[in-house]
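**Q** quick one, what's the 3D model for this:
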Amino acid sequence: MEVVEVETSVVVPAEPTKRGRLFLSNIDLTLVAYHESVAFFLPKPVPDPFPEVEKTLKTALTRLLVHYDFMAGRLAPTPAGVLEIDCNDAGVVVATATASCSLEWLGELMMPKPEYKELVKHLVGHLNKKNMEDKPLLLLQLTRFQCGGHALACLCNHCTLDGIGIRTFCANLAACTLGKDLLVPPNPDRTIFKARVPPKISYPHHEYSKLSPQELSPFSIPGECHADLFMHDGAILTPSSVFIPQSKIDAMKSQVLAAGKLKKVTDFHVVAAKVWKERSLAIGMPDDCTSTMLFPVDVRRHMSPKLGPGFAGNALVPGFACATVLELKSQGLSFCVEKVQEGLERLDEEYIRSGIDWLEVNRGAPRVVDSFSVVAWTKIGFGEEDFWWGKAECLVPVELKPGLVMLLPGDEGSLGINVCLALPNEQMKAFCQLMVLE
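**A** Below is the predicted model:
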């Protein structure tokens, strides 16, 4: 697949916005890195001319950025060296391109693939600038396929929005392409997540790690992610997925409930627990090593006052489950699920505020030692929006990162979950074999 650039431009708000600085919480500051995703749109029976699609996207963005002015801003340090967003209307980058093939050539769209890097290739060069003040926080590439279908790829600095915020941004963008008002006006005020004065650390925070001086870079390029010590440096990673049908998920839930200790179990509980156990074994962690699995938890409803649906920031904090590898080996799936549930239940408001204060004191990041993260996109809800040029079919990560496991919906018409990750070849083989065992 060859993707040829048509045009790249900078889109700014349709009218001047109020200048100022936007406070970033300690949760935001652990996520100053770019996230890459791509949405696919099947062709209409009679595709619209590509220049009209491009014009519609840019016009909608100019309207949307009046409300999301911070997305058109740039990162800048305070005198104390803490990053904020300078809301300066510098704009977002939009590239348009054409692909040499049809969408069908890509096959099943829900799985991250190396070919998807082509769908962001005309964006990444804009992040090579030396000064963080020159790096856009949002970059979009709209690619037209020969069949008339489209891909809209996004490079978004994660400090601006979490997954739920991005989902709302996309819904508002879709509405703007149709000439409608915003569905949910954004509220980017993150002051509810300010650290207390003085900080009060009430709990140990196993989910975070202190960073070495070499790791204290204030700005990251796309896709930086910690790789486990047991994933050998320099090893070629094999991206793959394991499909877990709904029948197997239901069987695992029944098995866990039959153990008699837990009263309620969700699909996420059992799939995450299964992944945690089998991945820890597949990568060869020693029995006495503590394996930690992180998973983002939406805490909008945990705060007082509760955050409304328009909150535009990061309100996902890492829950965690940890146990020794020997415990994972010797205990049943019910034990692993119990640990996952404990990770969710400990996140009351005091624990969340204690974690924010821990980050204030230690300037750390989500745990990187003997750990990995599971992120579920099974209920993200994207794919319901009608854009001017068509209905969004799916939203997919561009690629799989070391230390990250993605839970994605099954293929269209099939109930179940695709477990997607990247490991060295032999470890991947072992993981896939373990995942299909009862």
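**Q** contacts and neighbour counts: CA atoms only from here.
**A** Fine.
**Q** helices along the stretch 151-300 of the chain, start to end?
**A** 163-177, 246-258, 267-282 (DSSP state H, counting those that start in this stretch).
**Q** for the ones you listed, which one sits closest to G81?
**A** helix 163-177 (26.2 Å; C-alpha to C-alpha).
**Q** in that closest one, which residues are buried?
**A** Residues of helix 163-177 classed as buried: 163-169, 171-177 (neighbour count, 16 or more other C-alpha atoms under 10 Å).
**Q** chain center to it, what's the gap?
**A** 15 Å (C-alpha atoms, centre = their mean, to the nearest Å).
**Q** how many residues are close by K379?
**A** Neighbours of K379 under the rule other C-alpha atoms under 10 Å: 9.
**Q** now it. Nearest residue, chain neighbours left out?
**A** Nearest residue to K379 in three dimensions, chain neighbours excluded: P409, at 8.0 Å (C-alpha to C-alpha, 6 or more residues apart in numbering).
**Q** quick one more, to check against the first:
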Amino acid sequence: MVAILASYTVTPKEETPKGFLWLSDNDQLWRWSHTPLLYIYKPNHNNVDVHVLVETMRGSLGQILVHYYPLAGRLSWTKGCRLELDCNAKGAVLLEAESTKSAVELGDFSPNNESVKELIPTVDYSRPIEELPLFVAQVTRFHGSNVIAIGILWSHPLGDGSAAIHFINSWAKLTQGRTINANELPFLDRTVLKPPSHQPSRRFDHREFKPLPLVLGKTDNIEEQKKKTTFAQLKLTPIQVQKLRKNANKNAKSQRQYTRFEVIGAYIWRCASKARRELKENQPTAAKLNVNIRNRLNPPLPERYFGNALAPTVTPTCYVGDIISRPLSYTTQKIREAVERVSSNEYLRSQMDFIAKKERWDSIRTPYLERGEYRADVPFFGNPNIILGSWMSMPAYEADFGWGKPLHFGPGAVCPYDRAMISLRPQEEDSHGVDDVVVFLHFQEAYMQDFIKFFWEDIRESSCSTQAKL
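**A** The predicted structure is shown next:
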């Protein structure tokens, strides 16, 4: 369906610092592979010349890499199985492509769609890690229309979602011919997260790095790892979100109102517990979260810190019967407790100390499971548990390359375990500044339809299509 017309290795347009860049303990937690993202655009003018577009993007990518020069480098391993970054300016990769299908023929942009995979560039992981580019972008023009897809591969050890979106938005801004202000430039020195020499030994019991509950009667999660996952995108209007919050807060013991993320995360956890019909009421279950800590440390991280600034945390272990039968406030409070666990500087520094002293990284590093590779000694977040994440602070729809804001933004692949990312999407009509909430859900295929049924069960408004119309 998609033909690659040209491939460019793009290096910084100016001389950049060379040598090895220390990666923090937070950078070590994530899979060393790439995160796939997909943007869809429909420029408001006809006869778009994709070659001219790519040439413009190629020039602006070289410009932005001057400021984000780590992205032009390559990863390598140290003796202690830590990742480090060689700032060797070998460059990022930009691909020009053309689809023989029209956007209408493609159907939708869900990662379940096999054709969508061709819109995402690929990396050959059989090659040594020192040869793998850290940023790859593919610009695809659809046949018979001016619809443009931009598929992104982003190396997670280089930065979290906030870092990735800020880079992509800055690249888009330069592509328009605009300038980047000094206060928009990234802060690249990760040694601000280095533990001080006088830091005491770990003081907390870090449950977030312990194995999550197994399905009752099982001794490992290998069987669950083998089950196929699928994807759904669910959109909540501001009115629907407000209804859920009102439901959660009316029985809340806390005087502080629950946030959108806490309530929606709790609701997702409850729907997942209902959908997994085989689970017994006394089945232990937990939700794992990754929390942005940029403003939770003392002192806070510098503005525009470029790197991974996420802390894993986990809810108290609950029972499926309680999650299903008790008020939504019960589950929402468990989500809040997980967030509050990583709200103190002391706990976060203790967590970093724990990571730094870890001898076996496989036991805590987020897995990247190749097809056919199933291991009991790596983390698995699926049935009977779930992982929750927030993209709500990420301005993904600000990535305007000169063709207007994207019609679609979302993941470019299906996650191999149960995971829900909660994001925001600006409403098309005037919404008085209130965005829709979008849930990017990865869930075991056998239970997905039941999940969707239960998801809408308590929400009276019918769900609207979340796919962009072309």
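**Q** mind checking the TM-score on these two?
**A** Overlay of the two chains. TM-score (TM-score structural alignment, normalised by the length of structure 1): 0.87; 418 aligned residues with a C-alpha RMSD of 2.7 Å.
**Q** for the residue nearest in space to the middle of structure 2, give its distance to R82 of structure 2.
**A** The centroid of structure 2 falls nearest to G161 when counting by C-alpha atoms, centre = their mean (5.5 Å). Distance from G161 of structure 2 to R82 of structure 2, counting by C-alpha to C-alpha, to the nearest Å: 21 Å.
**Q** out of the helices of the stretch 151-300 of structure 1, flag the one nearest G313 of structure 1.
**A** helix 163-177 (6.5 Å).
**Q** so that closest one corresponds to what in structure 2?
**A** With TM-score structural alignment applied, helix 163-177 of structure 1 matches the range 161-175 in structure 2.
**Q** quick one on the thing from earlier: mind checking how far the residue nearest to K379 of structure 1 is from N88 of structure 1?
**A** 38 Å.
**Q** settle it for me: which of these two has more neighbours?
**A** Using other C-alpha under 10 Å as the criterion, P409 of structure 1 and N88 rank with P409 on top: 22 against 19.
**Q** I'd say that one and I417 touch.
**A** Yes: the criterion here is C-alpha atoms under 8 Å, and P409 of structure 1 meets it with I417 at 5.0 Å.
**Q** anything in contact with each of those two?
**A** T378 (C-alpha atoms under 8 Å, 6 or more residues apart in numbering).
**Q** any chance of the helices of the stretch 151-300 of structure 1 in TSV, with distance to V120 of structure 1 too?
**A** As requested, the helices of the stretch 151-300 of structure 1 are arranged in TSV below (distance: least, C-alpha to C-alpha, whole Å):
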stretch	distance to V120 of structure 1
helix 163-177	17
helix 246-258	33
helix 267-282	30
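**Q** ok, which of the ones you listed comes nearest F145 of structure 1?
**A** So among the helices of the stretch 151-300 of structure 1, helix 163-177 is nearest, using C-alpha to C-alpha, at 19.8 Å.
**Q** re earlier: what's the closest of the buried residues of helix 163-177 of structure 1 to S291 of structure 1?
**A** Using C-alpha to C-alpha, these come closest to S291 of structure 1 at G163, 25.6 Å.
**Q** all strands for the stretch 151-300 of structure 2, in order.
**A** Under the criterion DSSP state E, counting those that start in this stretch, the stretch 151-300 of structure 2 carries strands at the ranges 229-236, 284-285, 287-292.
**Q** among the ones you listed, which is nearest W30 of structure 2?
**A** Per C-alpha to C-alpha, nearest to W30 of structure 2 of the strands of the stretch 151-300 of structure 2: strand 287-292, 11.2 Å.
**Q** mind listing what's buried in the closest one?
**A** 287-292.
**Q** one more: stretch 73-92 of structure 1?
**A** In stretch 73-92 of structure 1, counting by 16+ other C-alpha under 10 Å, buried: 73-76, 83-92.
**Q** can you tell me, leaving aside adjacent residues, what's nearest to the aligned residue in structure 2 for I352 of structure 1?
**A** By TM-score structural alignment, I352 of structure 1 lines up with L348 in structure 2. Once flanking residues are discounted, L348 of structure 2 sits nearest to V342: 6.0 Å by C-alpha to C-alpha, 6+ apart.
**Q** quick check, that neighbour in contact with A311.
**A** Yes: in this structure, V342 of structure 2 is within contact of A311 by C-alpha under 8 Å, at 7.0 Å.
**Q** can you list residues touching both of the two?
**A** Going by C-alpha under 8 Å, 6+ apart, residues that sit against V342 of structure 2 and also against A311 are 291, 293, 348.
**Q** would a markdown table of these with distance to P395 of structure 2 be doable?
**A** Shown next, in a markdown table, are these (distance: C-alpha to C-alpha, whole Å):
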| residue | distance to P395 of structure 2 |
| --- | --- |
| V291 | 17 |
| I293 | 18 |
| L348 | 26 |
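**Q** list the contacts for P239 of structure 1?
**A** Counting by C-alpha under 8 Å, 6+ apart, the residues that P239 of structure 1 touches are 400, 420-423.
**Q** go with 7 Å
**A** 400, 421-423 (C-alpha atoms under 7 Å, 6 or more residues apart in numbering).
**Q** then E360 of structure 1?
**A** 26, 195.
**Q** what of the one 5 residues further on?
**A** Contact analysis of A365 of structure 1 by C-alpha under 7 Å, 6+ apart lists 30, 208-211.
**Q** so which of those residues hold up in structure 2?
**A** Mapping the contacts of A365 of structure 1 onto structure 2 (both residues aligned by TM-score structural alignment, their matches' C-alpha atoms under 7 Å) leaves T30 still in contact.
**Q** the closest residue to L119 of structure 2 other than its chain neighbours: how many residues sit nearby?
**A** The shortest distance from L119 of structure 2 to any non-neighbouring residue, by C-alpha to C-alpha, 6+ apart, is to G151 (5.6 Å). Using other C-alpha under 10 Å, G151 of structure 2 has 25 neighbouring residues.
**Q** can you tell me what G151 of structure 2 aligns to in structure 1?
**A** Using TM-score structural alignment, G151 of structure 2 sits opposite A153 in structure 1.
**Q** wait, doesn't its match sit right on H35?
**A** No: the criterion here is C-alpha atoms under 7 Å, and A153 of structure 1 misses it with H35 at 10.5 Å.
**Q** re earlier: ok, now which ones touch the residue nearest to L119 of structure 2?
**A** 37-39, 119-121, 137-139.
**Q** ok, and those in structure 1?
**A** Where structure 1 agrees (both residues aligned by TM-score structural alignment, their matches' C-alpha under 7 Å), the contacts of G151 of structure 2 reduce to 37-39, 119-120, 137-139.
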